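Colleague: predicted model follows, preceded by the sequence.
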Amino acid sequence: MNQSETRATGYTTIGADVVHELEIKRSRFITYLRRVESEAAARELVAELRKSHFDARHHCTAFVLGADRDVQRSNDDGEPSGTAGAPMLEALTRRETHDGDSDLSDVVAVVVRYFGGVLLGAGGLVRAYSESVSAGLDRARLVRRQRMRLYDVVADMTIAPRLENDLRTSGHQVLGVDYAPGDDGQVQASVRVALADAADAEDAFSAYLASHTAGAASWRRGATEWVDL
């Protein structure tokens, strides 16, 4: 689904890989969480872990992809049907991220199980795999992603540092600053700013620049992208 077709304007993902281990009745459940943006990337992690944990009995998987969370997959990898992948996926999709929302996406979870010799039963397996992913998520750093329109604010070097500071302190999302010669040969600053992809955001930003720079800064509209806040 391309960006213009995406219904969601924001969602949550994880900021870094997580590895967490639980031992339940002598079985080891090692959970790996990774941020991914495609099924291929999710399956790469599974392939990596099959090699590094070649002696484990199970490598169970669940992942959720896309701003609309329209891609959801799970795999029991030899465990009784519905006792591993499904509870793992539920742990991802029902995870509350902020303000009661459950919008976690672009995450793959793989639980590697080393069998300890004690059968857990169907209910025990469901609890073990669900708890393993939930415990991993407890340790994850969550990142909010938002669909935003990018703008380049061009200003003379005499006002650029103050303008950048004002933009940051006023709550605007400043992504960076580039410096390059202008048409007159003088160095100019281009401040990259991300605004909410909403109809009134551009008008409000234009008015803000006009009032804070007395017309000394101009702006160019760029692409719409997903930005980590």
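Modeller: Cool, the structure landed.

Colleague: every contact and neighbour count from this point should use C-alpha atoms.
Modeller: Fine.

Colleague: show me what contacts the residue positioned nearest the centre of the chain?
Modeller: Most central in the chain under C-alpha atoms, centre = their mean is T13, positioned 3.0 Å from the mean C-alpha point. Neighbour list for T13: 35, 104-107, 142-145 [criterion: C-alpha atoms under 8 Å, 6 or more residues apart in numbering].

Colleague: in the protein, which strand is the longest?
Modeller: Longest strand of the chain, by residue count under DSSP state E: strand 142-156.

Colleague: off-centre distance for the strand or helix carrying the residue nearest to the centre of the chain?
Modeller: Taking DSSP states H and E as the definition, T13 sits inside strand 10-14. Distance of strand 10-14 from its chain centroid, counting by C-alpha atoms, centre = their mean, to the nearest Å, is 4 Å.

Colleague: what's the first helix or strand after that strand?
Modeller: Using DSSP H and E, the next helix or strand after strand 10-14 towards the C-terminus is strand 18-24.

Colleague: check it against this one:
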Amino acid sequence: MSGALSTLARASSHQEEIKKSRFLVQAAAVESPGQALAFLREASDPAATHNCWAYRIGQDYRFNDDGEPGGTAGRPILQAIEGQDMDRVAVVVTRWYGGIKLGAGGLVRAYGGTAAECLRRAERVPIVAMTQLAVHCDFAELALLRARLREWQADIEQEVFGTAGVALQLRLPDNHVAEAQRRISDITRGRSVAKRLD
């Protein structure tokens, strides 16, 4: 994987016939291995000859040849994901056997090629590194703070009201953290420091 990573904007599919075998590729953005496996189960067709798949979520990846010769299906699908600089993606390639054997090289090209073509045609969005910040402010400062959230593309993940004020947990893009920390210090006249939680 070379450049900036992206994921799918929406689920995508692609279909091809190769030597009478039909290949259907389905791809989706996923956030966790559990979500990836749920998508893989849902996208697989039990009536098909093979449902081969791969997913990558950061350093976490898995692939499965589903009965095809070892290394001819799942790994080429994973390589297609990596070759397209994609992450947080799950891909299932379903094959209905058409009676003509493709051979090991033909299978690698068929599975890897159809997966790559599906991802190439798909609409993608860049993956933005996110950070969580913990902030404590007085009740009077909460409205001022909330008014700034959109500028920093920040969301409130947690809000706890106490006797001494409000504890907030914010989630925002990495590239807005320094400005958010500076502005929070200004709004609270230095009484509150936004601390990174990761």
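Modeller: Now that the structure is in, tell me what you want to look at. None of the values given here were measured: they were computed from a predicted structure.

Colleague: what's the TM-score here?
Modeller: TM-score for the superposed chains, counting by TM-score structural alignment, normalised by the length of the second structure: 0.70, backed by 192 aligned residues with a C-alpha RMSD of 3.8 Å.

Colleague: before we move on, back to that, kindly reformat the contacts of T13 of the first structure as JSON lines containing distance to G82 of the first structure and neighbour count.
Modeller: Output for the contacts of T13 of the first structure, formatted as JSON lines (distance: C-alpha to C-alpha, whole Å; neighbours: other C-alpha atoms under 10 Å):
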{"residue": "R35", "distance to G82 of the first structure": "24", "neighbour count": "21"}
{"residue": "L104", "distance to G82 of the first structure": "21", "neighbour count": "26"}
{"residue": "S105", "distance to G82 of the first structure": "21", "neighbour count": "26"}
{"residue": "D106", "distance to G82 of the first structure": "22", "neighbour count": "23"}
{"residue": "V107", "distance to G82 of the first structure": "20", "neighbour count": "22"}
{"residue": "L142", "distance to G82 of the first structure": "28", "neighbour count": "16"}
{"residue": "V143", "distance to G82 of the first structure": "30", "neighbour count": "17"}
{"residue": "R144", "distance to G82 of the first structure": "31", "neighbour count": "17"}
{"residue": "R145", "distance to G82 of the first structure": "31", "neighbour count": "19"}
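
Colleague: the longest strand of the first structure vs the second structure, average offset?
Modeller: Following the fit onto the second structure, the mean deviation recorded for strand 142-156 of the first structure is 3.6 Å by mean C-alpha distance after the TM-score superposition for the first structure.

Colleague: how far off strand 142-156 does the next helix or strand along the chain from that strand point, in degrees?
Modeller: Using DSSP H and E, the helix or strand that follows strand 142-156 of the first structure towards the C-terminus is helix 160-169. Orientation check (axes from the mean of the first three to the mean of the last three C-alpha atoms, to 10 degrees): helix 160-169 of the first structure against strand 142-156 gives 150 degrees.

Colleague: who touches helix 160-169 of the first structure?
Modeller: Applying C-alpha under 8 Å, 6+ apart, the contact partners of helix 160-169 of the first structure are 173-174, 189, 191, 213.

Colleague: ok, the closest residue to S13 of the second structure other than its chain neighbours - how many residues close by?
Modeller: Leaving aside its chain neighbours, S13 of the second structure sits nearest to Q26 (4.4 Å; criterion: C-alpha to C-alpha, 6 or more residues apart in numbering). Using other C-alpha atoms under 10 Å, Q26 of the second structure has 23 other residues around it.

Colleague: swap in D203 of the first structure?
Modeller: By other C-alpha under 10 Å, neighbour count at D203 of the first structure equals 10.
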